[in-house]
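J.: Quick one: sequence and predicted model below, then my questions.
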Amino acid sequence: MERSTKQRRVLYPFAALAGQEELQLGLLLHAVNPRLGGILIRGEKGTAKSTAVRGLAEMLPDIQAVAGCPYHCDPEDKSKACADCRSDEGEWQTFAMPVPVIDIPVSATEDRVVGSLDFEQAIKAGRRAFLPGLLGEANRGIIYIDEINLLDDHIVDVLLDAAGSGLNVVEREGISITHPTEFILVGTMNPEEGDLRPQLLDRFALCVEVAGLTDREARVEIIKRREAFESDPAAFRQEWQPEQDKLRAKVVAARKLLPAVAVPDKRYEMISRLCTEAYAAGHRADIMLVRAAAALAAWRGHQAITGEDVLDIAPLVLAHRRREPPEDAETPQQQQQEQPEPPEDQSDELEQQDNPPPPPPGNQQQEEQQQDNKDDKEDNDNNQEASSSAEVVFAIGKPFAIKRITMDKDRQARRGSGRRSRTKTDSSVGRYVKSTCHRERDDLAIDATIRAAAPFQRSRKSNGMAVVIETSDIREKVREKRIGNFMLFVVDASGSMGAKQRMIETKGAILSLLQDAYQKRDRVGMVAFKGDHAEVLLPPTNSVEMAQKCLVELPVGGKTPLAAGLVKAQKVIRQHLQRSPHMRPIVVILSDGKANVAMADGKPLAEAHRVAENMREEFDIKYIVVDTEQKGLLSFGKAQELAVRLGAEYCTIDQLKVDGLVDIVRGALA
């Protein structure tokens, strides 16, 4: 019923779209060559992404399919038919059908996507039968996923496997099924909501960036067309029907021409050069660019791919594959501008100046002198910080991609949505991991229920049923899903953070973490400590924009009340857990670990360590200490000691970066 309802939906004519020529071209090229490889549409809200995809269905010619086959196998290609069609020795009955366009919602379950045991057949007939899922329905058609970047990871893994192999292999609930899954993957997404996994991103042949129009006349035309469609859809579609027919006829002609389109050798070389200059990973970019250029040539009526065809389609193929050049890569201009190397004796002298030789081993007096200098430097830093009461607002450093931050999976079922931590859930949405006999909701585990009832069938009255199930046999599914967390930032805003513009880099790290929190659907809060107290700059909120505003306006100056900052964070966490006990906190402390102001009598640093140890014992929370101290010849290691007291994960700002983490791993392996 759901599918027929979608087919009766009155669609906005594809030809009536205004100002999205690049998007229309990318979709039409897939109509010309359905095996092109899929298209990803990235853009802001309200730019006709979904409207264009749904309108594409009317541009596709009907396909011939085997009658009675749930996967509508191709009668002209028996090698790609399902097992039932191959085993049929008679003559196939065929029929014409529209190309299936299957929507996969973000909330889709794994059972619905891959298929599952037909429970009705199992109970009534006592036989194991497979109920095809959305992958089976989408064979030889289109899979459309709106907001594909929000899809659960385990569903993405299933799609990747099916798209790569062209087969859906189901081994579950006592059944073993393999059926063909050849489909065009069309996804839309808003980049502000987070990016895709690289493995899935590379599967798309084309990527189109769409944006709202800025031309006033074009925007007025869009409004007029939309109002005309909504007031009388039938009349509006009739008005645009000639243009629709022209596009459909052009698609049919291009399909016939496509097999005859030639690819000259010089075009192969041109394509290889473009992909190399874009630093595209692997060879899929080259292959996709050849296919896309051939489809564009056929669309334009060319007998062979021209250089213009390649250059026009290359931005769509390379938009999501283009990478930054490696650090050691040099352009010809850079090579010409290189300065001659200094003579050997001069370079040796410069190297000695930059890197003074270490003291000889066993020199006890020199080692003690270095330790005294280190202690004196720390005292000077603290004194400078204590005397620096002027507040300065530093700019925000450049954000960067951070390594993945997750919580350990816990046994408590939690509510909410998000993309960070995996947890048990009491909803019917999530990955089915096991079954339970405790009944709390109507989420039936068919396989486990039948297995529980099977040993007692001989002693039960069948009453015409192949399998008799009693109440004690019923099992429910235990599911897992990803949810967001509460991320509390505890920021050192004392005067020492202004040394060597340390706060610029720290703000860049916080902005990077905030962007990650937005993509993972986390709630965020911010506590800052400086002078003689700590304050809550931002109570727990879903608005990352407010957090960024607080970050921009955050001043630096005064002493370092580290203990006060930790106590304030402890209070915020307690209040949060009382209001939202299902959302687990992640506390990110950005500091050099120093302290020179105590809340009571005693040494400031010892007091801060006592508070940290209490926080570690009181809460089941993930703590991360980001060391803001710039490493040099003299490093105090105070932040690392704080991490030990908290039981926290310790890292520097460089180690927080994805690239920095890779360098650490490489160094360890070397």
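T.: Received the coordinates, thanks. Residues are numbered from 1 along each chain as shown.

J.: only C-alpha atoms for contact and neighbour calcs from this point on.
T.: Will do.

J.: Show me where the stretch 151-300 of the chain has its strands.
T.: Applying DSSP state E, counting those that start in this stretch to the stretch 151-300 of the chain gives strands spanning 167-172, 175-180, 183-189, 206-210.

J.: Contact partners for the residue nearest to Asp442 when sequence neighbours are not counted?
T.: When the adjacent residues along the chain are set aside, Asp442 lies closest to Glu476, with 7.3 Å between them (CA to CA, 6 or more residues apart in numbering). Contact analysis of Glu476 by CA atoms under 8 Å, 6 or more residues apart in numbering lists Ser435, Thr436, Cys437, His438, Arg439, Arg441, Asp442, Asp443, Leu444, Ala445.

J.: Let me know the closest of those to His320.
T.: Checking these against His320 with CA to CA, the nearest one is Asp443 at 39.5 Å.

J.: so that closest one touches Val429, yeah?
T.: No. No contact is recorded between Asp443 and Val429 when judged using CA atoms under 8 Å, the distance being 9.7 Å.

J.: Common neighbours of the two, please.
T.: Common contact partners of Asp443 and Val429 (CA under 8 Å, 6+ apart): none.

J.: Filter the contacts of Glu476 down to the buried ones, PyMOL style.
T.: Here is the PyMOL command that picks out the buried ones among the contacts of Glu476, judged by 16 or more other CA atoms under 10 Å:
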select buried, resi 435+443+444+445
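
J.: Make a markdown table out of the contacts of Glu476 and add secondary structure.
T.: Output for the contacts of Glu476, formatted as a markdown table (DSSP: H, G, I helix; E, B strand; the rest coil):
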| residue | secondary structure |
| --- | --- |
| Ser435 | strand |
| Thr436 | strand |
| Cys437 | coil |
| His438 | coil |
| Arg439 | coil |
| Arg441 | coil |
| Asp442 | coil |
| Asp443 | coil |
| Leu444 | strand |
| Ala445 | coil |
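
J.: Got another one to weigh against that:
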Amino acid sequence: MAAALLAVDPTGLGGAVLRAPHGAARDAWLARLRGLLPAGAPWRRLPPNAPDDRLIGGIDLAATLATGRLRLERGALPDADGGVVVIPMAERLTQAAAGRYAAVLDTAEVTLERDGATARWPASLAVVALDESAGEDERVPPSLTDRLALHLPLDPGSAMGPGPDESGVAAARAALGEVRASDEVLLALCEASLAFGIGSPRAPTLALRTARAAAALDGRRDVVEADVVLAARLVLAPRATSLPAAPEEAPPPPAEEPGDADGGPPKDGSDLSEIVVAAMRAALPAGLLATLASALRGRASAADGRSGAPVKDGQRGRVLGARPGPLRAGSRIALIETLRSAAPWQTIRRRASGDHARPVLIRAEDIRLRRHEARSGTTTLFAVDASGSSALHRLAEAKGAIELLLGDCYARRDRVALVAFRGTEASTLLPPTQAPARARRCLAAMPGGGATPLASAIDMARALADAERRQGRQPLLVLVTDARPNVARDGRTGREAGEADALSAAALLRAAGVSTLMVDTAPRPHAYGRALAGALGARYVPLPQADAAALSTVVAAARSA
């Protein structure tokens, strides 16, 4: 049914996010959609890393050099005008690439302004983003999914059921402009969006378009309750981020007056809203809300690849494009972009120089250099309080959390380090490593007991973070402590000196710009713990009853943010 709805109003619905691995079920869904589109409708399949000149267009280098005049060529998006663009592995789209598609969906045209050329082409199309991500930490960028009406999880083992045929879809497409929806329908969709925590104003609009397409497919000219319920399930339910509040018990209805028993007015907007909310609640898959909350918590850049800050203009990584600049040692010339820059000037240069022997005349200002962006890795630095009576169970929790994170860090090419502090000093038990076996050996031998030299631990963590930054990696410090320091930097014992030095060390760490998560494991979190987190500029998480799984979850969320 979803494929038929999209075929009825491709540009109105914007497209679909199809979450499914490569397989027969996904291919069958795409084949059905393509078969229901108008004859001759363009169908383009574009990789997630397609460059701008492939998407938008640019200078036709061969034609420009042959004629001596600027010639432009259209990209794949204007070529797909009136059709559908399919993006496999869409979870790998960068924010910039998603923005290109979003702009086309918003304006139904492509604007080319580059290399001294300006052009506009119509590009009224739909996008099918194939989400092949295996985990919850990868998602298609929200800037694109917000504009795609249908979000469809597809079971690889499912079979396609019967649906409308091509003639039925064509008739619905022709009659779509005559389908009407009442104000109560729009009100019900808006209220359902608010009830389920959907903040985007596009969601109820896309749901309304879906309801109109459903009515057209059923041969009706008015949107009815069944159309609204279907639209809510397909468009609104996958976007839900919270459950609606339980409704208050309504007072009993007044006794019916004589003569009122023969029917009554149709359902008003409030009744329809309740029906839509109930339908959405029933349509929510198990665990969907937790999944969406995790995705919204900090994966704005999930599609940009693994964690770490972008490092631009290096010699490795994804090619961002080209920029003008002088040639230096290690620079890499973007040949095509350089020729494009030089092409419009060939006739003038030949006349000025009289040089007709060389095929292309290149000047220094034509040189374009490649721009690269690589993702720096992330190093998670655990600084764990191994002091006193709390050492045994706190160390067990830290060990368990690191064990849970090691596999994930190894897959992401991230590193883990461990600093333990007790007695009069802190020590690096596990230097930054990607080796799981080495990490496990160090964890097994971690000692415990003694006083709390918190200032020394923060200083040591800052030194490790600086070393990781010099190697091009982004450090994240996870400080696990009950925030009761009693040892100063110089080894003197005493609560007052220990707390003062810890705050001083925290200020230095914050000035160094190290991202920090402070997990307060005190049975009763106290004011000094919050003050220390403020001095660190850290996210403060009190977990008095933390276990390994809870600690691992908190750290993973902080790394993703």
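T.: Looks like it arrived, so ask away. Here the structure is a predicted model, which is why all the values come from computation and not from measurement.

J.: picking up where we left off before, can you say which of the strands of the stretch 151-300 of structure 1 is nearest to Glu535 of structure 1?
T.: Once these are compared by CA to CA, strand 183-189 is nearest, at 37.6 Å.

J.: Return the distance of the closest one from the chain's centre.
T.: Distance of strand 183-189 of structure 1 from the chain centroid (CA atoms, centre = their mean, to the nearest Å) equals 15 Å.

J.: now swap in stretch 288-304 of structure 1 and tell me
T.: From the chain centre to the centre of stretch 288-304 of structure 1 is a distance of 32 Å (CA atoms, centre = their mean).

J.: which parts of it are buried?
T.: So, applying 16+ other CA under 10 Å, buried residues of stretch 288-304 of structure 1: 288-299, 302-304.

J.: again with stretch 307-320 of structure 2
T.: Quick answer for stretch 307-320 of structure 2 (16+ other CA under 10 Å): Ser307, Gly308, Val311, Lys312, Asp313, Gln315, Gly317, Val319, Leu320.

J.: For that stretch, measure first residue to last.
T.: End-to-end span of stretch 307-320 of structure 2 (CA to CA, to the nearest Å): 18 Å.

J.: And stretch 133-153 of structure 2, by the same measure?
T.: 12 Å.

J.: Show me what counts as buried in that stretch.
T.: For stretch 133-153 of structure 2, the neighbour count (16+ other CA under 10 Å) marks 133, 137-152 as buried.

J.: now the strand or helix carrying Asn614 of structure 1, how far from the chain's geometric center?
T.: In this assignment (DSSP states H and E), Asn614 of structure 1 forms part of helix 604-618. On the basis of CA atoms, centre = their mean, helix 604-618 of structure 1 sits 36 Å off its chain's mean C-alpha point.

J.: buried sites along it?
T.: Across helix 604-618 of structure 1, burial judged by 16+ other CA under 10 Å covers Pro604, Leu605, Glu607, Ala608, His609, Val611, Ala612, Glu613, Met615, Arg616.

J.: likewise stretch 274-288 of structure 1?
T.: Under the neighbour-count criterion of 16+ other CA under 10 Å, stretch 274-288 of structure 1 has Leu274, Cys275, Thr276, Ala278, Tyr279, Ala280, Arg284, Ala285, Asp286, Met288 buried.

J.: Can you tell me how far the first one is from Gly282 of structure 1?
T.: Just to be clear, that refers to Leu274 of structure 1. Distance, Leu274 of structure 1 to Gly282 of structure 1, by CA to CA: 13 Å.

J.: Which residue ranges of the stretch 551-670 of structure 1 form strands?
T.: Under DSSP E, counting those that start in this stretch, the stretch 551-670 of structure 1 gives strands at 555-556, 585-591, 622-627, 649-652.

J.: Contacts only, for the corresponding residue of structure 1 for Pro326 of structure 2.
T.: Alignment note (TM-score structural alignment): Pro326 of structure 2 maps to Cys437 of structure 1. Neighbouring residues of Cys437 of structure 1 by CA under 8 Å, 6+ apart: Ser472, Asp473, Ile474, Arg475, Glu476.
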